[in-house]
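[1] Build me a structure from this.
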Amino acid sequence: MAKVLITGIAGGFGKPTALALLERGHTVAGSVRRCEGRNADTVAELEAAGARIVAMDVTDAASTEAGVAQAIAALGGLDVLFNNAGIGAYGIQELMSPEDMGHVFDVNVTGVQRVMRAALPLMRAQARGTVLYTSSLIGRIATPFYGTYSASKWALEAIVECYRTELSGFGIESCIIEPGAMPTAFFDGMVTPNDPDREAGYGDFAQAPAMSATGLAQMLDATPAQRPERVAEAVLALLDMPFGLKPFRTVVDHTGVGPEIIRYNDVLHDVTRTVLTSFGIERMLDLNT
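    The predicted structure follows:
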């Protein structure tokens, strides 16, 4: 059984994944930004199920270092790190302030970097580990009104491509999980623009994001298989696979978009291997199928 740290454990993917792992007999610790307030009930439920919860803000280096150290101590080690903490953003791209855009990147990209810097010394020293990352289908393509969020997930995918190769020689395997849109509280916490003067310049089109969001909600209501539990199932399936033979990317989607993203990923995987082979470093890809 594995010792697993999940960042953003109280979120839409974190909670069902933690509960599924605990039910399988894994030892789980997880981070939340605050244990009180809106997270209090979820934290209590997770703790009752056996999870160890630490308060950790991934936008703060000292908090992240302390939180990861506390989680490792509670687990008695670390086998699997699931970089799951994240924040969404939605709205017409021009209206998004640079400050709001920077905040999204601080959580979704630099936040992951802070967690990795805190956890990797132990994983490298033990010469074995598994790191999972929550990305998105729109970390592969971009759709209207999700520009900032997509950009942050594209950036995440890029740094994970590098972590994959740079850590393989230390026995650390990397896996990206790419869910489609899911009906979770994630949508309630979206960063949205607040620039009424610029918005006025878009005229009637300024109503398009709200109309699109309504359509998405209706689609999710009509697609019962598209639920966050599918992500938990994907994590369990990955951890059941032999070490070093896990896929680098796993698409989790029941809306019909997934097969196209898989096709895109397959082409990129071939291109990546061809490029690295031309430089004589294709062995850096050996820890994934």
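[2] hey, let's count contacts and neighbours off CA atoms from now on
    Fine.
[3] all strands of this structure, in order?
    Per DSSP state E, the chain carries strands over the ranges 3-7, 27-32, 52-55, 80-83, 129-134, 172-179, 249-252.
[4] Compare those strands and give me the one nearest residue 283.
    Among the strands of the chain, strand 172-179 comes nearest to residue 283, with 13.0 Å by C-alpha to C-alpha.
[5] same for that closest one, what does it pack against?
    Applying 3 or more C-alpha pairs under 8 Å, 6 or more residues apart in numbering; DSSP states H and E, one finds that strand 172-179 contacts strand 129-134, helix 147-168, helix 229-240, strand 249-252.
[6] now do 7 Å
    Packing partners of strand 172-179 (3 or more C-alpha pairs under 7 Å, 6 or more residues apart in numbering; DSSP states H and E): strand 129-134, strand 249-252.
[7] what's the burial count for the residue nearest to residue 276 when sequence neighbours are not counted?
    Once flanking residues are discounted, residue 276 sits nearest to residue 282: 4.9 Å by C-alpha to C-alpha, 6 or more residues apart in numbering. Neighbours of residue 282 under the rule other C-alpha atoms under 10 Å: 15.
[8] want to put them side by side, so please do this one too:
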Amino acid sequence: MAKIFITGIAGGFGLPTARALMEQGHQVAGSVRSRTGRKADIVAALEADGAQIIEMDVTDAASTEAGVADAIAALGGLDVLFNNAGIGAYGIQELMSPEDMTRVFDVNVTGVQRIMRAALPHFRAQGRGTILYTSSLIGRIATPFYGTYSASKWALEAMVECYRTELSDFGIESCIIEPGAMPTAFFDGMVTPQDPMRETEYGDFAVVPALSAQALAQMLEATPDQRPERIAEAVAALLAVPFGQKPFRTVVDHTGVGPEIERYNTALHDVTYTVLSNFGIADMLRLNA
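    Predicted coordinates for the structure are as follows:
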């Protein structure tokens, strides 16, 4: 059984994943920004189930260093890191302030980098590890009103592409999980633009984001298979695959978009393999099927 650290354990994907992994006998630790906030009841329930809860802010380097160290100490080691903490953003792109964008990137991109810098010395020292990342289908394509969020996930995907190759010689495998839209509390915490004067310049179009969000909610309500539990199942399935044979990207979607993203991922894999082969470094892709 593995020793697993999940960032954002009390969130929409983290919670069902933690429960599923603990049911399988894995040791699980997870991060929350605060034990006493609005998720205090969830934190208490996770601890009652056997999870080790670590207070950690992914936007603070000292907090992440201490948090990862605390997780390793609580678990007595670390085999798997699941970079799951994230924040969403929704709205007309022009209306997003630079501060809005910075906030999203600070969690979804730089936050992951802080965690990696804290955890990688441990993984390199033991010569083995598995790192999972929560991305998104719109980390592969861009759709209206998700520009800031998509940009952060595109950036994450690029960063992980590099980690995948640069960590392979150290026995550290990398796996990206790409969910479609899911009905989670993630939508409640979205960063949304606050620029009413500029918004008026969009006229009637300014109401389209709200209408689009309403249509998405209705579609998700009508698609019962599109639930966060599918992410938990995907993570458990990945961890059951022998080391070095896991797919680099796993699409989790029941809305009909998934097959198109998988087609894109296959094409990108072929391009990546060819380019790295031309440079004589295709062996750096060896830790993924």
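[9] on that earlier part again, export the strands of the first structure to JSON lines and tack on mean neighbour count and distance to residue 65 of the first structure?
    As requested, the strands of the first structure are arranged in JSON lines below (neighbours: other C-alpha atoms under 10 Å; distance: least, C-alpha to C-alpha, whole Å):
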{"stretch": "strand 3-7", "mean neighbour count": "26", "distance to residue 65 of the first structure": "13"}
{"stretch": "strand 27-32", "mean neighbour count": "26", "distance to residue 65 of the first structure": "12"}
{"stretch": "strand 52-55", "mean neighbour count": "22", "distance to residue 65 of the first structure": "11"}
{"stretch": "strand 80-83", "mean neighbour count": "24", "distance to residue 65 of the first structure": "14"}
{"stretch": "strand 129-134", "mean neighbour count": "22", "distance to residue 65 of the first structure": "17"}
{"stretch": "strand 172-179", "mean neighbour count": "25", "distance to residue 65 of the first structure": "20"}
{"stretch": "strand 249-252", "mean neighbour count": "22", "distance to residue 65 of the first structure": "27"}
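[10] just so I know, which of the ones you listed lies nearest residue 157 of the first structure?
    Comparing these by C-alpha to C-alpha, strand 172-179 comes nearest, at 7.8 Å.
[11] Mean deviation, that closest one versus the second structure?
    Its match in the second structure and strand 172-179 of the first structure itself, once the structures are fitted together, sit a mean 0.1 Å apart by mean C-alpha distance after the TM-score superposition for the first structure.
[12] Report the angle between that strand and helix 229-240.
    160 degrees (axes from the mean of the first three to the mean of the last three C-alpha atoms, to 10 degrees).
[13] sorry, back to before: save the helices and strands packed on strand 172-179 of the first structure as TSV, and put in distance to residue 268 of the first structure too.
    Listed next are those as TSV, based on distance: least, C-alpha to C-alpha, whole Å:
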stretch	distance to residue 268 of the first structure
strand 129-134	18
strand 249-252	11
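[14] Can you say which of the ones you listed is nearest to residue 173 of the first structure?
    Counting by C-alpha to C-alpha, residue 173 of the first structure lies closest to strand 129-134 out of those; the figure is 4.9 Å.
[15] ok, average deviation of the closest one from the second structure?
    Averaged out, strand 129-134 of the first structure is 0.1 Å away (mean C-alpha distance after the TM-score superposition for the first structure).
[16] elements contacting that strand?
    Partner elements for strand 129-134 of the first structure (3+ C-alpha pairs under 7 Å, 6+ apart): strand 80-83, strand 172-179.
[17] Outside of that strand itself, list whatever touches it.
    Strand 129-134 of the first structure has contacts (C-alpha atoms under 7 Å, 6 or more residues apart in numbering) with 79-84, 123, 171-178.
[18] what's the answer for stretch 110-117 of the second structure, then?
    58-59, 61, 64, 83.
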